[in-house]
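Asker: dropping the sequence and predicted coords here.
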Amino acid sequence: MEKHQIVPDVVDTVPKSVLTVRFGEKELNLGNYLTIEDVSEKPTLVSWNADESKLYTLCFTDPDAPSRVEPTVREWQHWYTFMVYEQPGKIDVSGEPRLNLSVEHRALRRNFSIRNFAKKQGLGEPLSGNFFQTKWDEYVHVVRAKLGLPK
């Protein structure tokens, strides 16, 4: 995570364990490349060594939006980097934006900070995490159409 600057860009410390995340048959492997089509739907598996008596928060964010060279809306809320935090108890997220795929929610997704969210909620450092990389390809047009965005 340090090699790819997840630490310190997204979080301050490397999580204690690797989070298992799959999109169909494709599994994240700490920075491996997946296509946009591979990750255009929600993950089919997100798993970590959880204690059933505890509560957890799963966060996901893109630290390089819209690109690694110019991350002008860093962090963008969607699945590129995944982090799991152990909660100290129930947390209040009533003041946090509720997101869906609608165009109206796009502005709420930009400039999110996992670090600030975790601090505000008293979550501490991430317990587990994983991430992947992707490159722009023509499938972006399909995703943009699903979101009602211009090509």
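Answerer: Nice, thanks for sending it over. Numbering: from 1, shown residues only.
Asker: contacts and neighbour counts: CA atoms only from here.
Answerer: Noted.
Asker: tell me who's in contact with the residue lying closest to residue 20 once chain neighbours are set aside.
Answerer: Distance criterion C-alpha to C-alpha, 6 or more residues apart in numbering; nearest residue to residue 20, sequence neighbours excluded, is residue 47 at 5.0 Å. Applying C-alpha atoms under 8 Å, 6 or more residues apart in numbering, we find residue 47 in contact with 19-21.
Asker: including secondary structure, distance to residue 144 and neighbour count, could those go into JSON lines?
Answerer: Rendered in JSON lines, the data for the contacts of residue 47 read as follows (DSSP: H, G, I helix; E, B strand; the rest coil; distance: C-alpha to C-alpha, whole Å; neighbours: other C-alpha atoms under 10 Å):
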{"residue": "19", "secondary structure": "coil", "distance to residue 144": "28", "neighbour count": "22"}
{"residue": "20", "secondary structure": "strand", "distance to residue 144": "27", "neighbour count": "18"}
{"residue": "21", "secondary structure": "strand", "distance to residue 144": "24", "neighbour count": "21"}
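Asker: also this one, for the comparison:
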Amino acid sequence: MAGRTQALSSRGVFVFIFALSFVHVNTNSTDINPCASQAEDVRNTTLLPHYLPPAKPTLNQWCESGLVPDVIDAPPPLQMRVRYSDLSVNYGNILTPAQVRSPPTQLTWPGEQNGLYTLVMIDPDAPSRQDPTLREFLHWIIGNMPCCSLGSGEIQAQYFPAGPPKGSGLHRYPLLVFKQPEYVIFHEPVLTNKSFEGRPNFSTRKFAHKYELELVAGNFFQAEYDSTVDELYRMVEQQ
């Protein structure tokens, strides 16, 4: 009986410690500095508390989509929960470019209390999945994020909205979170969202290998052309 009581007590301690690894950050709060100078395009992003780990994705969801092996060698161990306003990203569901014009409003993934993380979003289907000569088109990178505070991270590539060309069909858009071994000094130039420069032919694999990043969580959606893409291209070309 004493052994069973000790086991239950140990289990309770484990659950309590595990729960502490999920951090609630609301970047809309007046009590939190959103670091607007560094994180202007994520100032409305909220990280919600979850005291149980997100469901593990199945191998099929990543393999059937082709993201394994097109982008990564194996599925992320855990699910990242992503929302654009009231719309959830759910392993390949279809959203429109208009719906993802702004950065996600909510991101949630399990993390370590003192860990640092890098978020990467890309399009492996540029200009089309049938002819991906620009694979991968880089959409977003934020590095050196404390668990789990995007507003305190360092933007390496500003959020660039999904812009699949007309007639190119569905494009896949994975969002991937990597754990860093330590603080990283990134050597790539910081990219704005006012230019295509530096975004085509990015390699998530090479980037992760270069900085010894460990993939821990992810999710993805699909999108195809709508009329807002034309407006996006016009805005970039006018810069």
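Answerer: Cool, the structure landed. This is a predicted model, so every value here is computed, not measured.
Asker: please state their TM-score.
Answerer: TM-score for the superposed pair, counting by TM-score structural alignment, normalised by the length of structure 1: 0.90. Supporting figures: 146 aligned residues with a C-alpha RMSD of 1.6 Å.
Asker: re earlier: among the contacts of residue 47 of structure 1, which recur in structure 2?
Answerer: On the basis of both residues aligned by TM-score structural alignment, their matches' C-alpha atoms under 8 Å, what survives of the contacts of residue 47 of structure 1 in structure 2 is 19-21.
Asker: need the counterpart of residue 234 of structure 2 in structure 1.
Answerer: Alignment note: residue 234 of structure 2 maps to residue 145 in structure 1; criterion TM-score structural alignment.
Asker: which SS class is its match?
Answerer: Per DSSP: H, G, I helix; E, B strand; the rest coil, the secondary structure class of residue 145 of structure 1 is helix.
Asker: ok, residue 137 of structure 1 touching residue 38?
Answerer: No: look at residue 137 of structure 1 against residue 38 with C-alpha atoms under 8 Å: they stay out of range, at 11.6 Å.
Asker: ok, these two, which is more surrounded?
Answerer: Shown here are residue 137 of structure 1 and residue 38; by other C-alpha atoms under 10 Å, residue 38 has more neighbours (18 against 10).
Asker: helix or strand for the more buried one, which one?
Answerer: Using DSSP states H and E, residue 38 of structure 1 falls within no helix or strand.
Asker: how about it, what's its partner in structure 2?
Answerer: The alignment partner of residue 38 of structure 1 in structure 2, by TM-score structural alignment, is residue 99.
Asker: residue contacts, its match?
Answerer: So residue 99 of structure 2 contacts residue 84 (C-alpha under 8 Å, 6+ apart).
Asker: mind checking the SS state of the equivalent of residue 190 of structure 2 over in structure 1?
Answerer: Residue pairing (TM-score structural alignment): residue 190 of structure 2 is matched to residue 98 of structure 1. Secondary structure state of residue 98 of structure 1, per three-state DSSP, is coil.
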